[in-house]
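J.: sequence-free structure coming up:
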């Protein structure tokens, strides 16, 4: 007899048409009908977990780990047309200092969303007055303030949240915690919240990640390598927001539950890596991956490195000519990772295999585990961490 409160039959992801709109739905049944085993998507399984999976590992039992807290953040939510084309931003950067004696560089930052990572960079900048600047202080930055006053103020005045309407010159969610965590880092890791492939990339400070990116406040190659390994990818695919065909990456359920190898957790000081052979091996493999990947994305034969019009920003990479522009249009991270498992992607597969081997060694695991075996081991590692974050 199936017990009340226990899922007896479920369909995890089914196509549905509602009022002419194609949607995806999940269906669950509870009851006391006689059945030898629960049924998931038409197959008999030992049990159905709360996330509508039936694997050996019940990942709904994964705990948030304290050593991962305060490292991964959703990016900035602007709440208005604060973003401007790079050409306009550069005009403002070249203007004389403002009546307060300060340059517009104080409030202008390169900006990126998920498509800037998965596709080609859009050369978009953003006006950012921070989360403490008063309107009177913002007004001293004449050109950026005038732009926001024209394009944002009237829209924000109608916002139902009084704080958003009142402080219209500020972003609605400036992510103070993220900005503080990124302070002092010359680069940090980003990954799209939702994407076809679980990709990680470097972003250079003072660039501002949009809310469609998750920012990870680490600048070391070891953390980058662990995150881009098969181990973290499998974990992220299973721990992403449930019931989506493209799982959503979240700081809480995905990053903070992931058990990093002992001694390589995100709360470690960067200086500790020099004495850890596993860290060095992972870092070397990650560097090789990034170097080769970046060269495919931006071949030196096709691009020019152009210094920004003022100091403090990363050089721009621009095509050398119209032919280069056409060729580079198809060189995106998504296009590159679509080649995995194909002859043209053999070099990328080999680099990821080397990275996976280094990460497996850091865990003390064999390199030939199946996907299910990897997830089972990671869940066991998660449970073995005795210090966990307070659940909320």
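T.: Looks like it arrived, so ask away. In this text the structure is predicted, and so the values were computed from the model without any measurement.

J.: Please make it C-alpha for all contacts and neighbour counts, starting now.
T.: OK.

J.: Which secondary structure elements does the helix or strand harbouring residue 335 sit against?
T.: Following DSSP states H and E, one finds residue 335 within helix 333-337. With contacts defined as 3 or more Cα pairs under 8 Å, 6 or more residues apart in numbering; DSSP states H and E, helix 333-337 has these neighbours: helix 114-118.

J.: ok now the next helix or strand after the helix holding residue 335, how far from the chain's centre?
T.: Sequence-wise, the next helix or strand downstream of helix 333-337 (DSSP H and E) is helix 346-363. Averaging C-alpha coordinates over helix 346-363 and over its chain gives two centres that are 21 Å apart (Cα atoms, centre = their mean, to the nearest Å).

J.: contacting residues around helix 346-363?
T.: For helix 346-363, contacts defined as Cα atoms under 8 Å, 6 or more residues apart in numbering pick out 225-226, 229-231, 261-262, 278-279, 281-282, 285-286, 288-289, 293, 340-341, 366-367.

J.: Would you mark the buried spots in it?
T.: By 16 or more other Cα atoms under 10 Å, the buried positions in helix 346-363 come out as 347-349, 351-360, 362-363.

J.: List the contacts of stretch 244-253.
T.: Judged by Cα under 8 Å, 6+ apart, the contacts made with stretch 244-253 from elsewhere in the structure are 13, 64, 72-74, 192-196, 214, 236-241, 255.

J.: residues contacting the residue nearest to residue 387 when sequence neighbours are not counted?
T.: In this structure, residue 387 finds its nearest non-sequential neighbour in residue 66, 6.3 Å apart by Cα to Cα, 6 or more residues apart in numbering. Applying Cα under 8 Å, 6+ apart, one finds that residue 66 lies in contact with 256, 387, 388, 389.

J.: Among those, which pair sits farthest apart?
T.: When Cα to Cα is used, the two most widely separated members of these are 256 and 387, lying 12.3 Å apart.

J.: A further structure is provided below for comparison with the first:
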């Protein structure tokens, strides 16, 4: 659609979501295009508009959002360990137990220097306190000689990791068998001054962010943000960021697959958000209330937000969480100066389920409800964010800040391609 719009075509009528009239259980978009200048009125979902963009919005332009330098170096994929032999885990009989880990530390306290808590998306989303249950040996970017200064630990890695690494097609992983498959020195450097970091699971049905201590190893199933402020959490947890992330991310089954390059690096934050006391205050209240609620109910983020989005859930605790979320959204919208946009939500289906066939057994499957903004508000906010992204990108170019950004992006993409190859073979924990 972008090519058509930029090559003299005009979308003059579009219906964004229409249930297919045939037997297939799908929803389609119906688009009418005119080649050349179109003088008559344009209709988007039956409403007259001045423009219909390639995204099927009434504003915001046809261009993909640009990567913003202001967001550079703040979001990271966790470490791809590539070898469960690095870990201490009582739930996996094929690796070293945590009791053995404690024995190694008692025998030689130096071993504790290279053993770290290890956490992934499943623990973050399922544990009410985001508690890890694994530890991992981490030699960072040490040379083999440096790693051998920890003989107890290098012995474990040599026995449980090295054989598989030597069989790897990628020579560099075989050569540096005592290191993680993908090291993350930039992540370590970025979060070193921080007491805590914000994280989200890369794959999850519900968009949720939480703080974790920075002194642990984060798995590749987490996205880590080098920021510890409540103001930052307020924006990231808001519907404003969620609709951006859902629109530009890929999916994994029914879940959102959060990609920092698409969801975060392009996202235009409101001006002066770092010093906005309202964002800080309401986000702190929301976060502390949610944390206490999860502990009280012994439910993690996934279960809590399943209740949050359930149209049959009327418990006062969940009603209060929805109310606080609306206050958070209001504060973020006001920070953008968009006081004309309502925060009223309703329960809407993400998609229509196919009807159960009479010859198949009935399955008790919950419908994909979400408590969210109506489509008109959703599209209005996305259109404004797209426009703001273009303005910010142009301002960076004019100020000279975008110099060499293309080269940096090219180098980053090369690294991402190599990570993507490994990610496709990595198992995704159920969240």
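T.: Looks like it came in fine. Just so it is clear, the model here is predicted, and its values are computed rather than measured.

J.: coming back round to it: among the contacts of helix 346-363 of the first structure, which ones are buried?
T.: For the contacts of helix 346-363 of the first structure, a burial check counting by 16+ other Cα under 10 Å picks out 225-226, 229-231, 261, 278-279, 281-282, 285-286, 288-289, 293, 340.

J.: out of those, who's nearest residue 57 of the first structure?
T.: Closest approach between these and residue 57 of the first structure, by Cα to Cα: residue 231, at 14.4 Å.

J.: Was I right to think the closest one contacts residue 374?
T.: Yes - Residue 231 of the first structure lies in contact with residue 374 (Cα atoms under 8 Å); the separation is 6.8 Å.

J.: Now do the shared contacts for the two.
T.: What both residue 231 of the first structure and residue 374 touch, as defined by Cα under 8 Å, 6+ apart, is an empty set.

J.: before we move on, back to that, more crowded one of residue 256 and residue 387 of the first structure?
T.: residue 256 (24 against 12; other Cα atoms under 10 Å).

J.: And that one, what's its match in the second structure?
T.: Correspondence of residue 256 of the first structure to the second structure, assessed by TM-score structural alignment: residue 265.

J.: Overlap of the contact sets of residue 256 and residue 387 of the first structure?
T.: Residues within reach of residue 256 of the first structure and of residue 387 at once, by Cα under 8 Å, 6+ apart, are 65, 66.

J.: Can you show me the strands along the stretch 151-300 of the second structure?
T.: For the stretch 151-300 of the second structure, applying DSSP state E, counting those that start in this stretch gives strands covering 196-201, 203-204, 210-213, 217-218, 222-225, 250-252, 255-257.

J.: In the first structure, which residue is most central in space?
T.: Centroid check for the first structure by Cα atoms, centre = their mean gives residue 191 as the closest residue, at 2.2 Å.

J.: Distance of that residue relative to residue 200 of the first structure?
T.: When distances are taken as Cα to Cα, to the nearest Å, residue 191 of the first structure and residue 200 of the first structure turn out to be 5 Å apart.

J.: Then residue 24 of the first structure?
T.: Between residue 24 of the first structure and residue 200 of the first structure the distance is 28 Å, computed by Cα to Cα.

J.: more neighbours, the two?
T.: Set side by side, residue 24 of the first structure and residue 200 show unequal neighbour counts under other Cα under 10 Å, the larger going to residue 200 at 21 against 14.

J.: Quick check: closest non-adjacent residue to the aligned partner of the more buried one in the second structure.
T.: Counting by TM-score structural alignment, residue 200 of the first structure corresponds to residue 209 in the second structure. Beyond its immediate neighbours in the sequence, the residue positioned closest to residue 209 of the second structure (Cα to Cα, 6+ apart) is residue 200, lying 4.8 Å away.

J.: Return the residues in contact with the one you found.
T.: 121, 124, 207, 208, 209, 210, 222, 223, 224.

J.: Just give me the match in the first structure for the first one.
T.: Yep, that's residue 121 of the second structure we're talking about. By TM-score structural alignment, residue 121 of the second structure lines up with residue 114 in the first structure.

J.: Go ahead and confirm its match touches residue 197.
T.: No - distance between residue 114 of the first structure and residue 197: 11.8 Å, which falls outside the contact criterion (Cα under 8 Å).

J.: Before I go, just wanted to say thanks for your time.
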